[in-house]
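Novice: Turn this into a model:
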Amino acid sequence: MKTEERRVIRLSEYAPYPFRVDSLALAFDLDPAKTRVQATLRLTRTGTAADLELDGEDMTLVSVALDGETLPADRYTAGDGKLVVRGVPDAFTLDVVTEFAPAENTKLEGLYVSDGMFCTQCEAQGFRRITYFPDRPDVMTRYTVTLRADKAAYPVLLSNGNRIEQGDLDGGRHFAVWEDPFNKPSYLFALVAGDLERVQDGFRTRSGRDIELNIWVEHGNGPRCTFAMESLKKAMKWDEDVYGLEYDLDLFNVVAVSAFNMGAMENKSLNIFNAKAILADPDTATDAEYEYVESVVAHEYFHNWTGNRITCRDWFQLSLKEGLTVFRDQQFSADMRSAPVERINQVRSLRGRQFPEDGGPLAHPVRPDSYIEINNFYTATVYDKGAEVIRMMHRLLGAEAYRKGIDLYVERHDGTAATCDDFAAAMADAGGRDLSQFKLWYSQAGTPQLRVTETYEDGVYALTIRQHTDPTPGQPDKRPLHIPLEVGFLDRTGQPLPVRLEGEDTAADSRVLELREAEQTFRFTGLAEKPVPSLNRGFTAPVRLVETPHTDADRALLMAHDPDTFARWEAGQQYAVDLLLKMVAARAAGSNEGPDTAAFVEALGSSAADESLDAAFRAQVLTLPSDDFLAEQMAVIDIDGIHAAREALRRDIARAHGALFRRLRDTHRAAAGPFAPTAEGAGHRALANAALSYLGLDAANAKLALEQYRAADNMTDAMAALRVLNDLDVPERAEALDHFHDRFKGDPLVLDKWFSLQAMSQRPDTLARLKDLMGHPAFSMRNPNRVRALIGVFANANPVRFHAEDGAGYAFLVDRVLELNSLNPQIGARLLQPMGRWRRMEAARKALMTRELDRVLATPDLAPDVYEIASKARAE
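Specialist: Have a look, this model is predicted:
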């Protein structure tokens, strides 16, 4: 397709579909080589269009019939992704028969075969690869689905809703009929057919209804579903207790598949999961993976109301369901685990994934204005920043008014396709707040930067806060946002001070300031001395504090005494950022006199040794800001300087606290006890392994890491030991990696870890090893998990080797993207995104990155997914 033919879809062009689909009956004759689908649509005209236009791709049209009469060829046109039926009546029935080969569907969109099992992925626009239909989220209807297949090969036949009939057919085939009583858009359609093991349980709702719960997996994986099932039941109860939302059917099915482009999909009553988001046991899953399973299971279940019962009117409103549901699963995880540590993890993710997106060529608002390929907008901005927008609403309104807003939103929009404006209106009406300026968070891209200065005179302390957002593509001029910012005060001994705004009678431990202008000054009274301000407590708003009045001594005090746990961690992170950037600058200037690290190292050790603090929090304290986060603080990114500075500071910490780290490792390994997937045990393991990571900087401790690997009774401790060995040039590394491979070579999910370890190694031979691994019998470019584990990890988690001075890392990535262009362009486009950072690289790397992007754009027949990312990434 030529570049000029690529159609840009714009929010401003939205128009309702001119027909109502009153019902849809689908009949599938399933065969990997040739599946036939008969779709029967009952339609009623609601607009003025004379012709019916339906979406459809990558299939053969067999026949079209209107009200039982087969249409002649001059009554319809099929091509360019559309079926147009001319001159339809006001109300009619349309029968469409299509055929396609699911086994050849490497894009994994629509209906495809995964390890001998039929499954679907219809979000965002996969349904159009199954049959001709108005494949848009605002067209909702009731589905009746008949599945027919070989009984021996596919004994399990599943779809949405309730199974109302089943039986045997001639020739060793059988059938099942499913009916979904709720209207839904086409992206929520699902079917699964295969030979699967069932793990069954139940849940009684608060109204006394019994729900049948099933998790369907490949045979032999049943025992690894226990944690996912328990997570599902916890999520169902939590949603009743916290949001008052009860499950609405009598059956809930979950299916785990091995080849899946996403993490999971919330299809009504038939969730389809990437197997890595379901399967977990101590031998194969780390603590982080247990938490991931718990979070994803909850997220997809919560979509039943925030996504399914109320869906989005158009794909520009994607964050209506995803941002809200991410916030809900974050609340759930905070209640299940350590709330402060969960918040730290969320902010780490936001800064590592979304802030770079906001500051680069792919920046877009939470509610985008336009797209070429909607799959490219399943982004950190839509999900994670979208969740932060909901969190800010929650903070501005308060928990009680927020809950009233949710109730009002459900009351107004249940069973409909809604917009972000609809949600904001419900919140504003329930909370009695004007959110018109706040809604700029939906339409304005970029991360706001705050500069905070202070004055103190005659007992009055003043904070002046300036907000600024840099230009982003298509948005050169930015307006001031409505920003909530929680602040607290400490005295010079670390004791909390009251926060009282000038003119108010009451004081509080902290106060949420509301910024609405480009510059505002807030005055506080009742203070006998100038306080140390604690800013953006709990990360109230997703902003960058680029200037604050804090000294190093202030940060050390906040690290030790701030009553807000997140703010304690943040003080340490900002202290480390300032120190590391000074080290980078000194190295760039050729100076041997870098900043003195002793005070920071001492403060870090004090926090790590503080037994009054949660072990999981102390593990977070010991983790320095990432290379990527440091890069975001620099106008011109110094890849090598950042890495050198970070490693130098880690070694300073390791030398200063070797005895402490040995003690922490030993005592907290013991405190963790026999493995159980609990937050407490995970915290002890996290701290013990953080200590091991510092000890492992000395190659003399390689045997210590190997001993831990050999003795580990759980995957968390085994992987921690392997990560230590992974960067070392010692014989213990090869011994451990070879043993791990031989032990788990038959388990695809665990083998992904083996591939990822080598992809993230800092060793100079990493890229050569990656090329060798592409020839490994277990590697396949057709498996998204394997591609992400090897190529995605290299590009996103190994900046030193990916950004090698000779450009070999860039060329390797682009070769793989071009290979995926025809196989699975959705995955290829996502892999390409790190190339968009070229503008902030020094001249040599900039030239190498742009050369590779030009190579992508010069390739004939680029898929829309890849073209959109490459063209935006390359734009000057």
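
Novice: Every contact and neighbour count from this point should use C-alpha atoms.
Specialist: Fine.

Novice: which helix is the longest one in the chain?
Specialist: The helix that spans the most residues within the chain, counting by DSSP state H, is helix 565-588.

Novice: Mind listing residues that contact stretch 512-520?
Specialist: 437, 464-468, 480-487 (C-alpha atoms under 8 Å, 6 or more residues apart in numbering).

Novice: just stretch 444-458 next, same as before
Specialist: Stretch 444-458 is contacted by residues 355, 358-359, 363-366, 461-472, 475, 478, 530, 542-549 when judged by C-alpha under 8 Å, 6+ apart.

Novice: What about those residues, which are in strands?
Specialist: Per DSSP state E, strands hold the following members of those: 461-468, 544-547.

Novice: from those residues, which is closest to Trp216?
Specialist: Using C-alpha to C-alpha, Arg544 is the member of these that sits closest to Trp216, with 44.0 Å.

Novice: ok, now how distant is that closest one from Leu396?
Specialist: Distance, Arg544 to Leu396, by C-alpha to C-alpha, to the nearest Å: 19 Å.

Novice: I'd like the structure of this one too, to check against the first:
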Amino acid sequence: MDIARDPTVTADDTQIADAAPMPQHPQEIRREDYHPPEWLVPQVALDFALDLDATRVVTRLTVQRNPEGGGDKAIRLNGDGIAALAVTVDGNATNDWQMDGPDLLITLPGEAHEIVVETQINPAANSQLMGLYASNGMLCTQCEAEGFRRIAFFPDRPDVLSTYSVRMTGDKARFPVLLSNGNCTDSGDNADGTHWAEWHDPWPKPSYLFALVAGDLAADRDTFTTMSGREVQLAIWVRAPKGGGGDLDRTGHAMRSLKKSMKWDEEVFGREYDLDLFNIVAVSDFNMGAMENKGLNVFNTRYVLADPETATDGDYDAVEGVIAHEYFHNWSGNRVTCRDWFQLSLKEGLTVLRDQLFSQDMGSESVKRIEDVRILRSAQFPEDSGPLAHPIRPDSYREISNFYTSTVYNKGAEVIRMMRTMAGPEAFRKGTDLYFDRHDGEAATCEDFVKAMEDGAGLDLSRFRLWYSQAGTPRVEARLKHAGNEAVLHLKQTVPATPGQPEKQPMPIPLRLALFDRESGGHRGEQLIVLDKASDSFRFGGFATPPVLSLNRGFSAPVAIERQVAEDELVFLAAHDDDPFARYEAMQSLTVQYLTAAGGEAGATGSGAGREAIGTALEAILADSALDDLMRGELMMLPGETYLAEQLLVADPGAIHAAREGLKGWLGARLEQRLVALHERASAVPYGLDAAARGARKLKTQALVLLAAGVPEVAARLAAEQYRAADNMTDRQGALMVLAGLETPARAELLADFKARYEGNALVTDKWFSLQAGSLHPQALDHVRELAGHSDFTLANPNRVRSLYMAFAANPQAFHAASGEGYRMIADLILALDPINAQTAARFVPPLGRWRRIEPARSALMRAELERIAAAPNLSRDTAEQVGRSLG
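Specialist: Okay, the predicted model is just below:
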């Protein structure tokens, strides 16, 4: 499953709904308490009589006692907001059952039985969007992590694997398309205007991978021939068009991405698809990004629909990456699944790495690596240093949906990437081959994966396992000394204390490095060292003069490097380093040192010489003809304010914002002519999806960002011209993003034009909300308040909520308003949204949870809002857990 990627756009770059509320303090689930299931369910047969308001479900379970269980005669069938209408065992009605809270307990005398339970649910009332729910007249499901229990009584845990047979009956006019997992085995019409379809999935799977979709849909169809010669039917389903092309015309990029993913997975990981059909359905109401249900992936429309008029280059990349991610889950998640939810990173960390490697191969490896690290630093590093810190394999939870985090996904991917770095690509492939072969059809653990990597790749990972059990971002202090003919690198690592883990052990940290000669600008080759102690020294001979150190090249380890580097060395690396990430890192470090030199005090920055060094380095980047524009655009971006705050023990968001904007303004004014010339050059490049055209579009936007801070009247003119001349969404949105933050007549005019131009397009309307909520305009907070009352805004759709409020929460100057009004606005949202969609509401808590790292006045205001939320009655367990942990 792909967690909903941040849709923000900023100048920085039944019964179910009405069921009784869950307790605010549910029982803590601990990893050490795991025990095998008492009963196994080899086969499941589901019969659905579909209706928007009253769907009947008959569940037939073939159960057998698990010899590895504890011998309990009762089987526990999990439920959530549903009631049993009838229960039979082996064909006979039985009274030998009882409710234990939401769960159904049935006492079974023998070793094997057939249980049939009938339930009824109301999809239209399911605003939580978990289980079976209605979306724009269609029915769809989301069952990860614990949504299946909102459909039927079942041992809803990932280590119970079953083969599923599904029969659906529904009104043919309302639900002309009936889809489920696996292959369609039969279908037909009934005399009463209904029709039916039967589906069978031959591969055993846990209940969280069950899927059903019924509605009026149209398909973009294609085929793919696997490496063994089997033809697979592919279909991407969207809402049926009403009198025009509609969404169907915007699925071509998704289909191409799917076919590229299938071919790449065969070539790079040796994984072949294993069903006759592969279906994707785009749904407009969805909590997550997408879901990897076996053979029937359900997607947020945001990650399916794309064309040049409505989707940016970033949207194109996101569609390709998420399509790949969910397809790759067919092996890393479906064929080999998780034993329990503590092992979530087993599938998600590995699959994120796989989609990252795929995207690198499809585009620019260096730019993709920079983008991935930027996400890690802006989302995961703050998580690691805050009250919600947890290992990639957590030890306990109260609500599992709160652990679909950047730590589990992004840091989890980095941990597996380190194994690949130490083993090398060929040996890593041997390790993954062994893992898939050894555990195919099983519910595995993180330890199973590590052991397969040891056996297949020939690594000793005995101490490396600490990466799975320790939270926190390691800090590596580096000092390079030179004496005689030798350079000595002294390294020391510390892993900061995190909640529940006050003391940490040193972990193996692989670091790629190179030592540059100052005169020639070259080096003798890259080396890999592994720091596996609290401190160590590494010696390099043959250096008559002090070399320049390039460390953690390619971001070979997810650590924070603490090192005092002279400005002239950073300028040197920014100009000469042949590792693109290291070059980017040098530019970032130069800027971070300048902006944090005074500890984030109001109006204070580093020395004038530091600012000149940044200007000199950026000028060289703009003039470097050897750089492609995609990379040039990355090097032009200043570190984000969240990342800057992470460099300080206590941060003043207002001071950081003022210092960063001040530097942007100085650079924009100093480099005005170069930036205008670059914008003019890039504007002459015609639209295309090739790297040169994409780089030109990125360059235009970054030039406007700097000009807007330094010479706003020039930026306003160029941005308005770019908007009016745009033949694609990337240029139009980039221009409007800059205009949204400026006081210029064109701002209101072009925002209105944008809204009217795309009236009725939900995804572009989301952009319109985000552009204003994330803008640098001094009245952004007032704009958000007005937009919350707009007729197009609704709390019922997660995309729309995120487009406004997540963009606002990611806007430091507005969210951190000294009055505390921004904090109050997010707290009000959480309280209003929690009864409607608890999972989405809980994701807004972490921005407030950073209060310990913020200066005292704002810190007190943030904590007060958390306490106000905590005091509210009937909080969902999702939100209650997040708030409780944030308050400590």
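
Novice: returning to that earlier point: generate a ChimeraX selection restricted to the buried subset of the contacts of stretch 444-458 of structure 1.
Specialist: Buried residues within the contacts of stretch 444-458 of structure 1, by 16 or more other C-alpha atoms under 10 Å, are selected in ChimeraX with:
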select :355,358,359,363,364,365,366,461,462,463,465,466,467,468,469,471,472,478,530,542,543,544,545
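
Novice: From Pro873 of structure 2, how far off is Gly69 of structure 2?
Specialist: Counting by C-alpha to C-alpha, the separation of Gly69 of structure 2 from Pro873 of structure 2 is 39 Å.

Novice: Likewise for Gly137 of structure 2?
Specialist: Distance, Gly137 of structure 2 to Pro873 of structure 2, by C-alpha to C-alpha: 33 Å.

Novice: Neighbour count for those two, which is higher?
Specialist: Each of Gly137 of structure 2 and Pro873 has its neighbours counted (other C-alpha atoms under 10 Å); Gly137 has more, 15 against 10.

Novice: The longest helix of structure 1 vs structure 2, average distance?
Specialist: Average distance, helix 565-588 of structure 1 versus aligned residues of structure 2 after superposition (mean C-alpha distance after the TM-score superposition for structure 1): 1.8 Å.

Novice: what residues does that helix touch?
Specialist: By C-alpha under 8 Å, 6+ apart, the residues outside helix 565-588 of structure 1 that reach it are 340-341, 343-344, 534-539, 552, 555-556, 558-562, 592-595, 597, 600, 604, 620-621, 624-625, 630, 638, 641-642, 644-646, 649.

Novice: all helices of the stretch 551-700 of structure 2, in order?
Specialist: Remark: helices assigned in the stretch 551-700 of structure 2 by DSSP state H, counting those that start in this stretch are 567-576, 580-596, 608-623, 629-635, 641-646, 653-670, 672-683, 691-710.

Novice: buried stuff in the fifth one?
Specialist: Spelled out, it's helix 641-646 of structure 2. Using 16+ other C-alpha under 10 Å as the test for burial, helix 641-646 of structure 2 gives 641-646.

Novice: ok, now the third one?
Specialist: By neighbour count, and taking 16+ other C-alpha under 10 Å as the criterion, the buried residues in helix 608-623 of structure 2 are 610-611, 613-615, 617-619, 621-622.

Novice: Same question for the first one.
Specialist: By neighbour count on 16+ other C-alpha under 10 Å, the buried set for helix 567-576 of structure 2 is 567, 569-576.

Novice: Which one of those residues is nearest to Glu198 of structure 2?
Specialist: Looking across these and measuring by C-alpha to C-alpha, the closest to Glu198 of structure 2 is Ala574, at 60.6 Å.

Novice: what's the counterpart of Ile854 of structure 2 in structure 1?
Specialist: Residue correspondence to structure 1 (TM-score structural alignment): Ile854 of structure 2 is matched to Met841.

Novice: Enumerate every residue touching its match.
Specialist: Contacts of Met841 of structure 1 (C-alpha under 8 Å, 6+ apart): 636-638.

Novice: circling back to that earlier point, so can I have TSV of the buried residues of helix 567-576 of structure 2 showing distance to Glu348 of structure 2?
Specialist: Shown next, in TSV, are the buried residues of helix 567-576 of structure 2 (distance: C-alpha to C-alpha, whole Å):
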residue	distance to Glu348 of structure 2
Glu567	39
Glu569	38
Leu570	36
Val571	38
Phe572	38
Leu573	35
Ala574	34
Ala575	37
His576	36
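
Novice: Does Ile151 of structure 2 touch Asn78 like I think?
Specialist: No: contact criterion C-alpha atoms under 8 Å: Ile151 of structure 2 and Asn78 do not qualify, at 10.2 Å.

Novice: Tell me which of those two has more neighbours.
Specialist: For Ile151 of structure 2 versus Asn78, the count of surrounding residues by other C-alpha under 10 Å is larger for Ile151: 27 against 23.

Novice: Tell me the counterpart of the more buried one in structure 1.
Specialist: Applying TM-score structural alignment, one finds that Ile151 of structure 2 aligns to Ile130 in structure 1.

Novice: Repeat that for Glu266 of structure 2.
Specialist: Match for Glu266 of structure 2 (TM-score structural alignment): Glu240.
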